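In: Pasting the sequence and the predicted coordinates here, then a few questions.
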Amino acid sequence: MKAVLLGAAIALIASLFGTPMFIKLLVRKGYGQFIRDDGPTSHHTKRGTPTMGGVVIIGAVLLAYALAHLITLTPATASGLLVLLLMTGLGLVGFLDDFIKISKQRSLGLRSHEKLIGQTVVAVLFAVLALQFPSRGYRTPASTYISFVRDTNVNLAFAGPVIGIILFVLWANLMIAGTSNGVNLTDGLDGLATGASAMVFGSYVLIGIWQFNQNCQTNPSLKCYEVRDPHDLAMVAAAVAGACFGFLWWNASPAKIFMGDTGSLALGGALAGLAITTRTELLVVILGGLFVVITLSVIIQVASFKTTGRRVFRMAPLQHHFELVGWDEVTIVIRFWIIAGLFAAVGLGLFYGEWVVGS
């Protein structure tokens, strides 16, 4: 538990005090956000606001993870390092996208196929490695079983181990693409994605600690959890949540800095990585329900326009619809935070409820 608290505290402090220094660096270099002309007109005042703040979030998490292990004299784990690999790898893809945007002052960074290739390479590397590094002879960071609050009976390796690996890689890519794009689409208003992410990662702190206390390695029972490194995963989640809280101080309205694709892709990747390694792959759909709703709004809008020529919303993603309806930005953010918190609470309730009912 000490490592979890250290991870959260170090990441919070590093992000809180590191962000203003990074803002000064970006301002000095003239790296500001490019605002699309087809977006809400109220956003034009944000043109030039420093972006790529995800660099601070990633750096704070990596620093917190390293120092927490160093202070507690505990070794890093395969699960924790893999989630950090996924987070940092996707953050690098987002950084390249952000850097091209601000250096060339255009709304298009990496081309869609270039971005997809980068995300796929990182996701495939994570998925393949996650099925390696068995602990005590059989437990690996990830599993070929589809999971909800724990592994279900649906095994992707039903036709053999090779097919299982291929199907798991595809499944992991789908999850990673879904969460990273979900956070990316949510990152449209000051503090919205940062605050919502902090809630979801906070939920994973509780899940990781509970799984550690009820783990089959230390507390075998009929309802114990077959998770390889739950305590370390709780520390990773705590570090990410802490970094988000520290960054939110500067990202809340009026934002002094944006996380950019660097941050949104990294946070989405970390979310998918935690879901896969804690064996809560389908539960993340509920825990991160706000991201799902916002993503669905885009899908509905595009599908409706292409099939009927009509738009369901005034603008997608959903938060921009409410802007055009007349809601104040801060009002939208706070109400969406409430929704994000309710989704996280329902997800945690389902997680704990399964254990209570089944015990």
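Out: Nice, thanks for sending it over.

In: alpha carbons only for contacts and neighbour counts from here, please
Out: Fine.

In: Determine the set of other helices and strands touching the longest strand anywhere in the chain.
Out: In the chain, with assignment by DSSP state E, the single longest strand is strand 151-155. Helices and strands touching strand 151-155, by 3 or more Cα pairs under 8 Å, 6 or more residues apart in numbering; DSSP states H and E, are strand 145-147.

In: which SS class is Thr179?
Out: helix (DSSP: H, G, I helix; E, B strand; the rest coil).

In: hang on, the earlier thing: and the longest strand of the chain, how far out from the chain's middle?
Out: A distance of 24 Å separates the centroid of the chain from that of strand 151-155, by Cα atoms, centre = their mean, to the nearest Å.

In: same deal with stretch 271-278?
Out: Offset of stretch 271-278 from its chain centre (Cα atoms, centre = their mean): 9 Å.

In: Equivalent analysis for stretch 258-274, please.
Out: Relative to the chain's own centre, stretch 258-274 is displaced by 4 Å; criterion: Cα atoms, centre = their mean.

In: The chain: helices as residue ranges?
Out: All helices of the chain, identified by DSSP state H, fall at 2-29, 54-72, 78-104, 112-130, 161-186, 192-213, 230-251, 260-277, 284-287, 289-308, 318-325, 329-358.

In: Presented hereafter is structure B, for comparison with structure A:
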Amino acid sequence: MLFLLSSFLVKYVTFFNVFSYVTVRSILALLTALIISLAFGQKVIDWLQKLQIGQVIRNDGPESHLSKKGTPTMGGTLILASITISVLLWADLKNPYVWVTLFVLIGYGIVGFVDDYLKVVRKNTDGLIARWKYFWQSLIALIVAFGLYAYGKDTSVTVLVVPFFKDVMPQLGVFFILLTYFVVVGAGNAVNLTDGLDGLAIVPTIMVAAGFALVAWATGTASFAGGSVSFAQHLHIPYIRYSGELMIICMSIVGAGLGFLWFNTYPAMVFMGDVGSLALGGVLGIIAVLLRQEFLLLIMGGIFVIETLSVILQVGSFKLRGKRIFRMAPIHHHYELKGWPEPRVIVRFWIISLMLVLIGLVTLKIR
């Protein structure tokens, strides 16, 4: 909105040309989302408390979590609002990738909102029935997958970028649809599983989004140093026309996440709920798809992968062998039951996440 306005005003005042730079708008998007989150965070918490929208704690969970019962949840609505407003203000609204990411963000947010609403308002402990929850997630992912495939069939939009191999970029064909589906749905549920401790999910999300912001800038930048060689060509990754604006979305996620962390850090004053975790996971998944960096998401979002695998292994082992591998899954609960204080689990997972993001970024150069 403001970008389009500045494009008009630059004809009369050259100063507005500064807003044509995606880096400037990305910083402003981060600050906008951060300020909105900080300004309205306490108001949202008070509103949730007034409505008695409090967290439901599982009886079979760690005993230390019983004290969290009643803590306001569904704070993810603040994150979604901050990101959406910031993106609408600073992104180029003529860019189709902006609308694709907003569609996934808001769509998955609605699914999560309904699930949270049924749990905490209607007192239905199971929330949205699992098959319906996955149906709506799948429908959103498939709509995006088919749309992107129809738009970019047999172009750089549908190639598979393989880490460490600069010349290996096969066309996926219809398998692009399948990959997009699994990445978006998988990422949404992986972040949802990780969101079990104060600040545990939001910080890795911030880190991964920041990493993707750099990738988006490189992938969508036409050239550097006034030359004809693009950053994408220099890094041996595909140049994708509309991907530069994804940097603004990524930085909006960073800003909204930092603002939410102000209230979500241990001991949390508010939880994001499924409305936040599903939406953030889904949007990271679609950003990875749009940048053609699904493998990079696998590396940088390694914490989410580990948490998901721990649940899969736990359930599989119990069904096949009648024995559990971990004391409790997801794995962060395993370490709690081993006696680790919650802050220690959280910070160590943050450190691991930072390492994985840096390793992921390094793979872009080692090709």
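Out: Perfect, I can see it now. What you are looking at is a predicted structure, and each value in this text was computed from that prediction instead of being measured.

In: Any buried residues in the longest strand of structure 1, and which?
Out: Within strand 151-155 of structure 1, the residues that count as buried by 16 or more other Cα atoms under 10 Å are Asp151, Asn155.

In: Ok, stretch 99-117 of structure 2 next?
Out: Buried positions in stretch 99-117 of structure 2, judged by neighbour count with 16+ other Cα under 10 Å: 100-113, 115-117.

In: now stretch 52-59 of structure 2
Out: Ile53, Gly54, Gln55, Val56, Ile57.

In: what do you get for stretch 211-229 of structure 1?
Out: Quick answer for stretch 211-229 of structure 1 (16+ other Cα under 10 Å): 211-217, 223-229.

In: Now the two most distant members of the residues you listed.
Out: The most widely separated members of the buried residues of stretch 211-229 of structure 1, counting by Cα to Cα, are Lys223 and Asp229 (16.9 Å).

In: you'd agree Gln171 of structure 2 is up against Val157?
Out: No: Gln171 of structure 2 is beyond contact range of Val157, at 9.2 Å (criterion: Cα atoms under 8 Å).

In: So what does Phe280 of structure 2 match up with in structure 1?
Out: Actually, residue 280 of structure 2 is Leu rather than Phe. Under the alignment (TM-score structural alignment), Leu280 of structure 2 pairs with Leu267 in structure 1.

In: What count of nearby residues applies to its match?
Out: 32 (other Cα atoms under 10 Å).

In: do Asp38 of structure 1 as well
Out: Counted with other Cα under 10 Å, Asp38 of structure 1 comes out at 7.

In: For Ser138 of structure 2, see how far away Trp132 of structure 2 is.
Out: Distance of Trp132 of structure 2 to Ser138 of structure 2, given as Cα to Cα, to the nearest Å: 10 Å.

In: Which one of the two is surrounded by more residues?
Out: Between Trp132 of structure 2 and Ser138, Ser138 has the larger neighbour count (other Cα under 10 Å), namely 17 against 11.

In: what does that one align to in structure 1?
Out: Superposed on structure 1 with TM-score structural alignment, Ser138 of structure 2 falls opposite Thr120.

In: Quick check, that match in contact with Ala172.
Out: No: using Cα under 8 Å, Thr120 of structure 1 is not in contact with Ala172; the gap is 10.0 Å.

In: how about the nearest residue to Ala272 of structure 1 once chain neighbours are set aside, what does it touch?
Out: Closest residue to Ala272 of structure 1 apart from its sequence neighbours, by Cα to Cα, 6 or more residues apart in numbering: Ile176 at 5.3 Å. Contacts for Ile176 of structure 1 were tallied using Cα atoms under 8 Å, 6 or more residues apart in numbering; they are Ala123, Gly268, Gly269, Ala272, Gly273.

In: from those residues, which two are the most distant?
Out: The distance between the two most remote of those (Cα to Cα) is 11.7 Å, for Ala123 and Gly268.

In: Tell me how many other residues surround the counterpart of Phe201 of structure 1 in structure 2.
Out: In structure 2, the residue paired with Phe201 of structure 1 is Ala209, using TM-score structural alignment. A count of neighbours around Ala209 of structure 2, defined by other Cα under 10 Å, yields 30.

In: Repeat that for Ile79 of structure 2.
Out: If you count neighbours by other Cα under 10 Å, Ile79 of structure 2 ends up with 29.

In: Verify the stated contact: it with Gly257.
Out: Yes: between Ile79 of structure 2 and Gly257 there is a contact at 6.7 Å, judged by Cα under 8 Å.

In: Contacts for the longest strand of structure 1, please.
Out: When contacts are defined by Cα under 8 Å, 6+ apart, strand 151-155 of structure 1 is touched by residues Ser143, Thr144, Tyr145, Ile146, Gly164, Arg279, Thr280.

In: Now for the residues you listed: which two are most distant?
Out: Gly164 and Thr280 (18.4 Å).

In: out of the two, which sits in the more crowded spot?
Out: Legend: neighbour count by other Cα under 10 Å for Gly164 of structure 1 and Thr280, higher for Thr280 (22 against 18).

In: residue contacts, that one?
Out: Counting by Cα under 8 Å, 6+ apart, Thr280 of structure 1 makes contact with Ser147, Phe148, Val149, Arg150, Asp151.

In: how do those look in structure 2, which are kept?
Out: Here is what carries over to structure 2 from the contacts of Thr280 of structure 1, by both residues aligned by TM-score structural alignment, their matches' Cα atoms under 8 Å: Ser147.

In: Now do the counterpart of Lys43 of structure 2 in structure 1 against Leu290 of structure 1, distance only.
Out: With TM-score structural alignment as the criterion, Lys43 of structure 2 lines up with Met21 in structure 1. Distance from Met21 of structure 1 to Leu290 of structure 1, counting by Cα to Cα: 31 Å.

In: Tell me who's in contact with the aligned partner of Thr49 of structure 1 in structure 2.
Out: If you follow Thr49 of structure 1 across to structure 2 using TM-score structural alignment, you land on Thr71. When contacts are counted by Cα under 8 Å, 6+ apart, Thr71 of structure 2 touches Ile53, Gly54, Gln55, Ala268, Met269, Val270, Phe271.
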